[in-house]
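> With the sequence up front, the predicted model follows.
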Amino acid sequence: MKVLIVFLLVFLFASGEEKGAKLEISESTYPSVKVVYDWNLQGPEAVDKALNYIRNHLKAYSEYAPLEEVEIVIVSHGAEIPVFAKQNEKVFQKTVERLKNFHDSYGIKFYVCYNAARAFGFDKEDFFPFVILTPAGVAKLAALQEEGYRLVPAIVHNFKPVKEKYGKKK
């Protein structure tokens, strides 16, 4: 009789219908990794959204893997470069604070393309101390990949109109 009850319970749990997607979590979900984010954004205003991707990346590792297992660097070589310039600190104050926080708290390195910086009229002394100037951003991307970093392109979208149209209705 006990065997029959156990069998029925196992059968009921095994045949139960799932109510949604399965969250995939295992020891291999987020392995130790080095990543380089490729920033060639439309402008400094897009940096906050790009930083949200970095935040989500760090959050995934803090919740599902040891945080020490991820190393993140960013190579900036687009129209976002003025956000790294000291002269624009007041204009982008909150964004600059976030950049500094990511650097100080998580050791994230920010490489800025010196070629692109000069195209904006900036020179070495114009940038914050947490910035590392690299002669050519695209060459740095290739060099980091050669060192074992995985490339993550930063593609920033405005989700709001899509969410309003197709997101879950309340």
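Looks like it arrived, so ask away.
> only C-alpha atoms for contact and neighbour calcs from this point on.
Fine.
> now the spatially most central residue of the chain: how far from Leu12?
Centroid check for the chain by C-alpha atoms, centre = their mean gives Ile54 as the closest residue, at 2.3 Å. Remark: distance between Ile54 and Leu12 (C-alpha to C-alpha, to the nearest Å) = 42 Å.
> before we move on, back to that, and the helix or strand harbouring the residue nearest to the centre of the chain, what does it pack against?
Here Ile54 sits within helix 47-64, counting by DSSP states H and E. For helix 47-64, the elements it packs on are helix 93-106, judged by 3 or more C-alpha pairs under 8 Å, 6 or more residues apart in numbering; DSSP states H and E.
> do that again at 6 Å, thanks
Packed against helix 47-64 by the contact rule (3 or more C-alpha pairs under 6 Å, 6 or more residues apart in numbering; DSSP states H and E) you find no helix or strand.
> the inter-axis angle of it versus helix 93-106?
30 degrees (axes from the mean of the first three to the mean of the last three C-alpha atoms, to 10 degrees).
> buried set for helix 47-64?
By 16 or more other C-alpha atoms under 10 Å, the buried positions in helix 47-64 come out as 47-51, 54, 58, 61, 64.
> Please apply the same query to stretch 121-132.
Buried positions in stretch 121-132, judged by neighbour count with 16+ other C-alpha under 10 Å: 122, 127-128, 130-132.
> What of stretch 96-113?
Buried residues in stretch 96-113, counted by 16+ other C-alpha under 10 Å: 96, 99-100, 102-103, 108-113.
> contact partners of that stretch?
With contact meaning C-alpha atoms under 6 Å, 6 or more residues apart in numbering, stretch 96-113 is reached by 72-77, 131-137.
> Got another one to weigh against that:
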Amino acid sequence: MKIIKSILFVLLMPWLAISPVQAEDIEKAVYHVDFADADRYSATLTSINNMLNEYENALSDYDVTIVFVGKGARFVTDAPQAGQDARLKERRTELKGRLQALNSTRNVKLAVCNNTLTGFGLSKDQLYEGVEIVPSGVVFLAQLQKAGAAYIKIQ
């Protein structure tokens, strides 16, 4: 019986040594939003949703972040000083709902550049729930890429 247990242990040892999720097994992506176009932003949200569907169907773990810089800040606040146009006013409720669903139910991280906020005269309390402020959006993008995140910008 001891021999059988030893053989089973040796055969199963490779599987016992594997952790359930290793850092390199996590799919990482960062989306860069620095534009004002509401339709382009909608396409970005659709792209993220499609990506997450694919990851979830494959039972893959993921770490997806959206970084808002410059004119892109208008998509994380209702404050008029971030800039508005007719198309954004028309679609704001829909776009806000889609973003909040990605954040709250699918764990997509949201980050906005503090330099941008300062430039627009915006404060943290004017941002949507779940939006993190980072000192510099472009530096944060570079850090995420260095950590292995794929850089994506919808054109």
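All right, it came through fine. Model, not experiment: these values are computed from the prediction.
> The buried residues of stretch 121-132 of the first structure into CSV, with extra columns for secondary structure and distance to Val162 of the first structure?
Formatted as CSV, these follow (DSSP: H, G, I helix; E, B strand; the rest coil; distance: C-alpha to C-alpha, whole Å):
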residue, secondary structure, distance to Val162 of the first structure
Phe122, coil, 37
Phe127, strand, 36
Phe128, coil, 36
Phe130, coil, 35
Val131, strand, 34
Ile132, strand, 36
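> re the thing from before, now, among the buried residues of helix 47-64 of the first structure, which is nearest to Ala85 of the first structure?
Distance to Ala85 of the first structure across the buried residues of helix 47-64 of the first structure (C-alpha to C-alpha) is lowest for Val47, with 13.2 Å.
> Map Tyr37 of the first structure across to the second structure for me.
Taking TM-score structural alignment, Tyr37 of the first structure has Tyr31 as its aligned residue in the second structure.
> Can you say which helix or strand has that match in it?
Using DSSP H and E, Tyr31 of the second structure maps to strand 27-33.
> what helices or strands is that strand leaning on?
Using 3+ C-alpha pairs under 6 Å, 6+ apart, the elements in contact with strand 27-33 of the second structure are strand 62-68, strand 150-152.
> Pull out the buried residues from that strand.
Across strand 27-33 of the second structure, burial judged by 16+ other C-alpha under 10 Å covers 27-33.
> what's the average distance of it to the first structure?
Mean deviation of strand 27-33 of the second structure relative to the first structure after superposition (mean C-alpha distance after the TM-score superposition for the first structure): 1.6 Å.
> Report the inter-axis angle for that strand versus strand 62-68.
Counting by the same axes, to 10 degrees, strand 27-33 of the second structure lies at 10 degrees to strand 62-68.
> how many other residues sit next to Ala85 of the first structure?
Counted with other C-alpha atoms under 10 Å, residues neighbouring Ala85 of the first structure total 19.
> Over to Lys163 of the first structure?
11.
> returning to what we had before: tell me which of the buried residues of helix 47-64 of the first structure is nearest to Ile5 of the first structure?
For the buried residues of helix 47-64 of the first structure, the nearest to Ile5 of the first structure is Tyr64 (36.3 Å; C-alpha to C-alpha).
> circling back: closest to Leu11 of the second structure out of the buried residues of strand 27-33 of the second structure?
So of the buried residues of strand 27-33 of the second structure, ranked by how close each gets to Leu11 of the second structure (C-alpha to C-alpha), first place is Glu27, at 29.7 Å.
> Settle this for me: the closest one is touching Ser60, isn't it.
No. Between Glu27 of the second structure and Ser60 there is no contact under C-alpha atoms under 6 Å: 7.1 Å.
> Quick one: map Gly97 of the second structure onto the first structure.
For Gly97 of the second structure, the aligned residue in the first structure is Glu97 (criterion: TM-score structural alignment).
> ditto for Ser42 of the second structure
In the first structure, the residue paired with Ser42 of the second structure is Asp48, using TM-score structural alignment.
> Distance check, the match of Gly97 of the second structure against Leu51 of the first structure.
Applying C-alpha to C-alpha to Glu97 of the first structure and Leu51 of the first structure gives a distance of 11 Å.
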